[in-house]
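In: can't give you the sequence, but here's the structure:
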């Protein structure tokens, strides 16, 4: 299989999950497309060396997370502070509204926290997998997940009942003792 055909086969097989990850990391369809495109451009340039890697999808995910974090460092958060929080004229049970609230809350996490939450809970990866993908220790993954979940609970209390509870979460352990 020639270079172009093998790369096209990789893209055909992995484009949807990579695009979904890009969207979850960026929170915007256009930025997600840009992120995925930049990762694929980087990969095709090195395809002769990369195609021999056992898990190219994992390599692409890690490259995407690193690229996203790098972009965020350069561009800043883009958050616009406001004096008053927005009025919440919706039912907390509305799943479409909860998805929007979750997306907005995710966008207020640090890029690394967001990557840990997306990889750990959305893609249902183990702490070891997330640590390997991000190039950090399992302790860092646990710490980032703990802080990110606490921040999500503070930013969007209506999501709290739906967020995962970590086994080592002091609030969870303390609540179990009562």
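Out: Right, received. Where do you want to start? None of these values were measured; they are calculated from a predicted model. Residues are numbered from 1 along each chain as shown.
In: only C-alpha atoms for contact and neighbour calcs from this point on.
Out: Will do.
In: pull the number of nearby residues for residue 32.
Out: For residue 32, the neighbour count with other CA atoms under 10 Å is 22.
In: got a list of what it touches?
Out: By CA atoms under 8 Å, 6 or more residues apart in numbering, the residues touching residue 32 are 19, 22-23, 25-26.
In: could you redo the last one with a cut-off of 7 Å?
Out: Residues counted as contacts of residue 32 (CA atoms under 7 Å, 6 or more residues apart in numbering) are 19, 22-23, 26.
In: got a list of contacts for the longest helix seen in the chain?
Out: Counting by DSSP state H, the longest helix found in the chain is helix 3-26. Applying CA under 7 Å, 6+ apart, the contact partners of helix 3-26 are 29, 32, 35-36, 44, 57, 61, 114-115, 118.
In: now restrict the contacts of residue 32 to buried residues only.
Out: Buried by 16 or more other CA atoms under 10 Å: 19, 22-23, 26, out of those.
In: now, the most widely separated pair of the residues you listed?
Out: Within the buried ones among the contacts of residue 32, 19 and 26 form the most distant pair, 10.4 Å apart (CA to CA).
In: leaving out chain neighbours, which residue sits closest to residue 109?
Out: Take residue 109 and drop its neighbours on the chain: the residue closest to it by CA to CA, 6 or more residues apart in numbering is residue 148, 6.7 Å away.
In: give me the element that neighbour is part of.
Out: Assigned by DSSP states H and E, residue 148 belongs to helix 138-155.
In: the helix or strand just after that helix vs helix 138-155, what angle?
Out: Next helix or strand after helix 138-155 toward the C-terminus (DSSP H and E): helix 170-177. Orientation of helix 170-177 against helix 138-155 (axes from the mean of the first three to the mean of the last three CA atoms, to 10 degrees) gives an angle of 80 degrees.
In: put this beside the first:
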């Protein structure tokens, strides 16, 4: 590898490390060490082909997806770890609701199987279409649809607090309208 390619690769790693690590963290269910390993494996594979890669982000992400898929295909089924229920929210508006939401989503994602987590990350975090996810993972679009559907159902079951609250305004409005006048 010539010095120009080395410099280009170093610049890419410096600029994209945190973004790639964040993606890997989601793919591995929040295990920081596994996430770092996943990024490093992907970058090592990219380093060997750096001169021939046109889209470094696409290449590295695809390597990460495929490596993660290989890992969950090889793993034996394991028992799901259960966690204590989080404390109830007392409605304090102290600016931590976004952080609480990220923590809740992260904990719920970590409790999904690696396959379910990967499907949801690719569909909703990476914003890939069903066809693109099927292409990346080497499966059919129907498999993506059914796995995504089951994964979302399980996610909702694991974290019911993520469900959107019923609109209170509509309920209040309908209670003031005579029963025969409601549409």
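Out: On my side now, so go ahead. As the structure is a prediction and not an experimental result, all values here were calculated from the model.
In: TM value for the aligned chains?
Out: Remark: TM-score between the superposed chains equals 0.72 [TM-score structural alignment, normalised by the length of the first structure]; 157 aligned residues with a CA RMSD of 2.7 Å.
In: closest one to residue 107 of the first structure out of the contacts of residue 32 of the first structure, please.
Out: Checking those against residue 107 of the first structure with CA to CA, the nearest one is residue 26 at 7.5 Å.
In: any idea how far the closest one lies from residue 173 of the first structure?
Out: 33 Å (CA to CA, to the nearest Å).
In: before we move on, what about residue 133 of the first structure?
Out: In terms of CA to CA, residue 133 of the first structure sits 29 Å off from residue 173 of the first structure.
In: neighbour count winner among these two?
Out: Counted by other CA under 10 Å, residue 133 of the first structure and residue 173 do not tie: residue 133 has more neighbours, with 20 against 13.
In: coming back round to it: right, and the helix or strand after the longest helix of the first structure?
Out: helix 29-45.
In: wait, what's in contact with residue 50 of the first structure?
Out: Residues near residue 50 of the first structure by CA under 7 Å, 6+ apart: none.
In: what's the match for residue 10 of the first structure in the second structure?
Out: Here residue 10 of the first structure is matched to residue 12 in the second structure, going by TM-score structural alignment.
In: its match: how many residues sit nearby?
Out: Around residue 12 of the second structure there are 14 residues (other CA under 10 Å).
In: try residue 54 of the second structure
Out: 9.
In: and it, what pairs with it in the first structure?
Out: Aligning on TM-score structural alignment places residue 54 of the second structure opposite residue 54 in the first structure.
In: tell me how far that match lies from residue 60 of the first structure.
Out: Taking CA to CA, one finds residue 54 of the first structure at 12 Å from residue 60 of the first structure.
In: what does residue 51 of the first structure give?
Out: Distance from residue 51 of the first structure to residue 60 of the first structure, by CA to CA: 11 Å.
In: residue 114 of the first structure matches what in the second structure?
Out: By TM-score structural alignment, residue 114 of the first structure lines up with residue 117.
In: so its match sits against residue 107, correct?
Out: No - using CA atoms under 7 Å, residue 117 of the second structure makes no contact with residue 107, being 11.3 Å away.
In: which one of the two has more residues nearby?
Out: Set side by side, residue 117 of the second structure and residue 107 show more neighbours around residue 117, with 24 against 17, by other CA under 10 Å.
In: find the nearest non-adjacent residue to the match of residue 114 of the first structure, please.
Out: residue 109 (6.0 Å).
In: likewise residue 140 of the second structure?
Out: residue 134 (5.4 Å).
In: that neighbour matches what in the first structure?
Out: With TM-score structural alignment as the criterion, residue 134 of the second structure lines up with residue 131 in the first structure.
In: what angle sits between the helix or strand encompassing that match and helix 138-155?
Out: Per DSSP H and E: residue 131 of the first structure is located in helix 127-134. Orientation check (the same axes, to 10 degrees): helix 127-134 of the first structure against helix 138-155 gives 90 degrees.
In: with the second structure superposed, average distance for helix 127-134 of the first structure?
Out: Here the mean offset of helix 127-134 of the first structure against the second structure after fitting is 2.2 Å, by mean CA distance after the TM-score superposition for the first structure.
In: quick one: buried residues of that helix?
Out: For helix 127-134 of the first structure, a neighbour-count test (16+ other CA under 10 Å) marks 127, 129-131, 133-134 as buried.
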